[in-house]
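Novice: pasting a predicted model and its sequence here:
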Amino acid sequence: MLSFLVRRLLSGIAMLAVISTLAYLLMFMTGTDIARNLLGQNASEEAVAARAAQLGLDQPLLTRYVDWVSGALHGDLGTSWFSSVPVTELVGQRLGVTLSLVFLSTFFAALVAVIVGVIAAVHRGWIDRGLQVGSIVGAAIPNYLVALVLVIVLAIQLKWFEPTGYTRPQDSISGWLMSITLPVLALVVTTVAGVAQQVRGSLIDALRQDYVRTLRSRGLPEWRVVLLHALRNAAGPALSVLALLFVGLLGGAVIIEQLFAIPGAGSLAISSTSQGDIPVVMGLVVAIAVIVLVVNLVIDILQGWFNPKVRIS
């Protein structure tokens, strides 16, 4: 198991190095005059040159990259060129909002998907057929359209929620829950059927195995056979889908945050990219890449625990 973890960790570090390198090079290879964009088109040449020297833009690209990597390895991702706020502080604040939204959406989507998927696999019928239709419809309808429908029905017509806005949990737990309910629903509705379909298919395959017939012949209750044995063996493919679900929700949260005026990483990424605030953009790229790699590592560990064959492969 230790060698399995070491291999996964080393591959994750290599992937992070590749992602950060490509992102950094692409940021500075656009051909735009960053210093002039920061000061405005009416700035004098002297002011632009002074600003470029202040930001180190007059140095060779390789030198700038080595300096950035050196700082990143020590936990210093630089300072925002616009707000002069440390990137780690700025990204940490915004990313925390996004992660709360994504983790809640992933949790509820996985919970509902497992329940529905198990019922559909054990009791074939209208639930099974409805799940197959729902997975197709959920994949076809974009989450922002679902969000607009939720706002119109639940917020504007029924007035159960505020249509936009965000309340921090430290200010009010109830207000925070009310402010993220509609965004979470919008993300869950469009993804839960697809995950439930995967759980259903994996569980049906597991229930057809010889060990399940052996357990039933020994007189074990059906709920124990399904939940304690078959579901565990069916968890591998479902966990892979769960990792993809998390990454997909992380990307989908960008649009949802804009619709509900949530001050998360999505709005920060859009504003920083449009302004040319490269330290903030790079901080977001590294932070999101680390999160995705950690989630994949956790999924790999869980799969190795559920299925020892994964560790061998």
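Specialist: Received, thanks.
Novice: can we go C-alpha only for contacts and neighbour counts from here?
Specialist: Will do.
Novice: and the gap between residue 94 and residue 288?
Specialist: 12 Å (Cα to Cα, to the nearest Å).
Novice: and residue 182, by the same measure?
Specialist: Distance check for residue 182 against residue 288: by Cα to Cα, it reads 23 Å.
Novice: who has more neighbours out of the two?
Specialist: residue 182 (24 against 18; other Cα atoms under 10 Å).
Novice: mutual contacts of residue 94 and residue 288, please.
Specialist: The overlap between the contact sets of residue 94 and residue 288 (Cα atoms under 8 Å, 6 or more residues apart in numbering) is empty.
Novice: any idea how far the nearest residue to residue 202 once chain neighbours are set aside lies from residue 107?
Specialist: Among residues not flanking residue 202 along the chain, residue 234 sits closest, at 5.0 Å (Cα to Cα, 6 or more residues apart in numbering). Shown here: residue 234 relative to residue 107, a distance of 18 Å by Cα to Cα.
Novice: please say which of these two ends up with more neighbours.
Specialist: residue 234 (23 against 14).
Novice: what sits against that one?
Specialist: With Cα under 8 Å, 6+ apart, residue 234 has these contacts: 199, 202, 203, 205, 206.
Novice: ok, so of those, who is nearest residue 218?
Specialist: residue 206 (17.5 Å; Cα to Cα).
Novice: show me which residues of whichever helix or strand residue 47 is part of are buried.
Specialist: Assigned by DSSP states H and E, residue 47 belongs to helix 45-55. By neighbour count on 16 or more other Cα atoms under 10 Å, the buried set for helix 45-55 is 48, 51, 52.
Novice: for that helix, packing partners?
Specialist: helix 34-39 (3 or more Cα pairs under 8 Å, 6 or more residues apart in numbering; DSSP states H and E).
Novice: run through who's touching the helix it packs on.
Specialist: 43, 48, 49, 51, 52, 81, 82, 275, 276.
Novice: I figured residue 155 hits residue 161, correct?
Specialist: Yes: with contact defined as Cα atoms under 8 Å, residue 155 counts as touching residue 161 (4.7 Å).
Novice: and here's the other structure:
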Amino acid sequence: MCPRHAFSLVTFLIQSLIPGDPAAAILGPNGTPDQYEELRRSMHLDQPVLAQYGNYMAGVLRGDLGRSLFNQEPVAHSLAARLPVTLSLLVLSLVVVAVVGTALGVASVAAGGRTARAVDALSLLGLALPNFWIALVLVSVFAVAIPLFPAVGYVSFVDSPNAWATALVLPVTALAIGGLATVAKVARDGVSTAMESDYTRTLRACGISRRSLLWRHALKNSGVGIATVLGIAFIGALSGSVFVETVFALPGLGSLVVEATARHDIPVIQGVALAFTLIVIVVNLVVDLSYAWFNPKIRAS
């Protein structure tokens, strides 16, 4: 069984163990026993769990992700409507993590002393603070006490690029802080090690400036480690996006899976799990391909 199918099976089995009944939730307290049983049969909820999973996978292999148990909307349509929001949040947070984290790491090597210790402290603080707590603090400070940014909501980039960017400032910040601290620490350690290597001392003896050594040579030599951490940070942001989207009321995949879990809407949960799995596969592929750019030896092998 391939990892993608194994993940979908585990997700399906775990979801089946969560207390709740979609048929009872749809009918409410006024539904009769006959209506309840008929609805369960129509949604195939009266079948064994493995039989339900088999029906689901048969549909997936045909390109059909099923329909929501509550509003009968095709799961593929729900994913297509929500995916741009989640991707906007994840991609922007990755850009912030990569640019700001790497810059902080290299700057700490250039400055040394207190700056290096400050990066270490930032790394520990960023890893210790959960995303949802950071999100609540950001809302309290920059949306309530100092109303610079909206506390909730999302505007499509097509409708208004400025409103789109403004609405994502606080969510992206909340999601990026943990990964930013980690990347800064890894970049600092990698560049610091590269600056002490033999080839760097040779370049310095040839008259190459320290600035060029830091940003052109030592940083690229540390690229494999930084790319690896960026991939891990991106994947970790997938779980963080669930909490961040809930706090900021963003209509993305994270909030969709929270709603579906509360309603025991298995097809929607499976669809989101499949989308997240594909994102993880693509990110890992991009990280692996980046190794060849940072290290020519990998291309030659």
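Specialist: Arrived safely, thanks for sending. Keep in mind it's a predicted model, so treat the numbers as computed, not measured.
Novice: can you give me the TM-score here?
Specialist: Overlay of the two chains. TM-score (TM-score structural alignment, normalised by the length of the second structure): 0.91; 301 aligned residues with a Cα RMSD of 2.3 Å.
Novice: translate residue 296 of the first structure into the numbering of the second structure.
Specialist: Superposed on the second structure with TM-score structural alignment, residue 296 of the first structure falls opposite residue 284.
Novice: and residue 278 of the first structure, by the same measure?
Specialist: By TM-score structural alignment, residue 278 of the first structure lines up with residue 266.
Novice: which residues touch its match?
Specialist: Residue 266 of the second structure neighbours (Cα under 8 Å, 6+ apart): 12, 15, 68, 69, 260.
Novice: ok, now residue 28 of the first structure?
Specialist: residue 61.
Novice: quick one: map it onto the second structure.
Specialist: Aligned partner of residue 28 of the first structure by TM-score structural alignment: residue 16.
Novice: next, the buried residues of stretch 113-123 of the first structure.
Specialist: For stretch 113-123 of the first structure, by 16+ other Cα under 10 Å, it's 113, 114, 116, 117, 118, 119, 120, 121, 122.
Novice: skipping adjacent residues, who's closest to the counterpart of residue 132 of the second structure in the first structure in space?
Specialist: Applying TM-score structural alignment, one finds that residue 132 of the second structure aligns to residue 144 in the first structure. With Cα to Cα, 6+ apart as the criterion, residue 144 of the first structure has its nearest non-adjacent residue at 6.3 Å, and that residue is residue 256.
Novice: now do the helix or strand hosting that neighbour: distance to the chain's middle.
Specialist: Here residue 256 of the first structure sits within helix 235-259, counting by DSSP H and E. Remark: helix 235-259 of the first structure is offset 5 Å from the chain centroid, using Cα atoms, centre = their mean, to the nearest Å.
Novice: swap in stretch 103-120 of the first structure?
Specialist: 17 Å.
Novice: relative to the second structure, which residues correspond to that stretch?
Specialist: Counting by TM-score structural alignment, stretch 103-120 of the first structure corresponds to 91-108 in the second structure.
Novice: next: stretch 176-189 of the first structure.
Specialist: Under TM-score structural alignment, the match for stretch 176-189 of the first structure is residues 164-177.
Novice: so how far does that stretch sit from its counterpart in the first structure?
Specialist: Mean deviation of stretch 164-177 of the second structure from its aligned counterpart in the first structure after superposition (mean Cα distance after the TM-score superposition for the first structure): 1.6 Å.
Novice: distance check, the residue nearest the centre of the second structure against residue 198 of the second structure.
Specialist: Nearest to the mean C-alpha position of the second structure, by Cα atoms, centre = their mean, lies residue 238 at 2.3 Å. Distance of residue 238 of the second structure to residue 198 of the second structure, computed by Cα to Cα: 40 Å.
Novice: ok, residue 166 of the second structure next?
Specialist: 47 Å.
Novice: these two: who's more crowded?
Specialist: residue 166 (16 against 10).
Novice: where does residue 287 of the second structure fall, secondary structure wise?
Specialist: helix 266-294.
Novice: report the distance from that helix to the chain centre.
Specialist: 10 Å.
Novice: same check on stretch 257-275 of the first structure?
Specialist: For stretch 257-275 of the first structure, the distance to the chain centre is 15 Å (Cα atoms, centre = their mean).
Novice: what's the helix or strand harbouring residue 270 of the first structure in contact with?
Specialist: Per DSSP H and E, residue 270 of the first structure falls inside helix 265-275. Outside helix 265-275 of the first structure, the residues that touch it by Cα under 8 Å, 6+ apart are 37-38, 91, 94-95, 97-98, 253-255, 257-258, 278, 280-281, 284.
Novice: closest to residue 67 of the first structure out of the residues you listed?
Specialist: residue 278 (14.2 Å).
Novice: can you map out the helices along the stretch 51-200 of the first structure?
Specialist: With DSSP state H, counting those that start in this stretch as the criterion, the stretch 51-200 of the first structure has helices at 61-73, 87-122, 126-140, 143-150, 173-189, 192-207.
Novice: pick the most buried one from those helices.
Specialist: helix 192-207 (a mean of 23; mean count of other Cα atoms under 10 Å).
Novice: mean deviation of it from the second structure?
Specialist: With the second structure overlaid, helix 192-207 of the first structure shows a mean distance of 1.2 Å (mean Cα distance after the TM-score superposition for the first structure).
Novice: read off where the helix or strand that that helix is followed by ends up in the second structure.
Specialist: Sequence order places helix 210-217 as the next helix or strand after helix 192-207 of the first structure, per DSSP H and E. Aligned by TM-score structural alignment, helix 210-217 of the first structure falls on residues 198-205 of the second structure.
Novice: follow-up on the earlier one: and the two most separated of the contacts of helix 34-39 of the first structure?
Specialist: Maximum distance among those (Cα to Cα): 18.4 Å, for 49 and 275.
Novice: which of the residues in the helix holding residue 287 of the second structure are buried?
Specialist: Buried, per 16+ other Cα under 10 Å, within helix 266-294 of the second structure: 266-274, 276-277, 279-280, 283-284, 287, 291, 294.
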